[in-house]
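Trainee: compute the structure for the input listed below.
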Amino acid sequence: MANIQYYDVILKPLVTEKSMSSMADKKYTFLVHTEANKSMIKDAVEKMFPGTKVKSVNTMNCAGKDKRRGMIVGKTAKTKKAIVQLTEDSKEIEIFAGL
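Mentor: Take a look at the predicted model:
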């Protein structure tokens, strides 16, 4: 396993209709490093966003899709998503405030 720092764990927030509607329950969705585990994701969220406390983390591994360009066949990169549930007394994450 590579030496992953907390600022390398979270790649970007994932903004979809489903993720935006779950923000009312203090659930935030992120694309994360494929080798990150749940405890690394929890530490990264709490360090990157001061005042937040993570209640739970759910992760999903997404396989790469098959792509074709003429006769050349390939695959897109695999990704990993994390849904982070914050505690009730936790502060909101500011990235999603203007969306």
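
Trainee: from here on, contacts and neighbour counts on C-alpha atoms
Mentor: Fine.

Trainee: hey, where'd the strands end up in the protein?
Mentor: Assigned by DSSP state E, the strands in the chain fall at 10-13, 27-32, 54-62, 66-69, 72-75, 79-86.

Trainee: how about this one, so we can line them up?
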Amino acid sequence: MRTSYDIIIKPIVTENSMMQTADRKYTFEVHKDANKTQIKRAVEEVFGVKVEKVNTLNVPGKLKRQGRNQGYTRSWKKAIVKLTEDSKTIEFFEGM
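Mentor: From the prediction side, this is the model:
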């Protein structure tokens, strides 16, 4: 059994994800085995907000080379969380 802090790994802070905060959408890197209901519960518990919808996508690792050696970067899971209209915003993203 994972805790909420094990499911949410880190927030994704990019130019595109910061533009989505105006639409009450927030982007997180989440545990690879977490499903949408677990992600929804974790975000509601950690940040104290109400989640309307969760979209997830698996990001595959990219092929990287250094000299003759090559390998892949790690693959990970991204979750885009949309909050309800009556919910408060996530304070972490406000200062950015």
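
Trainee: state the distance from the residue nearest the centre of the second structure to residue 57 of the second structure.
Mentor: Nearest to the mean C-alpha position of the second structure, counting by CA atoms, centre = their mean, stands residue 28 at 1.4 Å. Distance of residue 28 of the second structure to residue 57 of the second structure, given as CA to CA, to the nearest Å: 11 Å.

Trainee: for the first structure, which helix is longest?
Mentor: Using DSSP state H to define each element, the first structure has its longest helix at helix 38-48.

Trainee: map residue 91 of the first structure onto the second structure.
Mentor: Mapped onto the second structure by TM-score structural alignment, residue 91 of the first structure lines up with residue 88.

Trainee: quick one: that match and residue 49 touch, right?
Mentor: Yes - using CA atoms under 8 Å, residue 88 of the second structure is in contact with residue 49, at 6.1 Å.

Trainee: out of those two, which sits in the more crowded spot?
Mentor: A direct count of neighbours by other CA atoms under 10 Å for residue 88 of the second structure and residue 49 places residue 49 higher, at 18 against 13.
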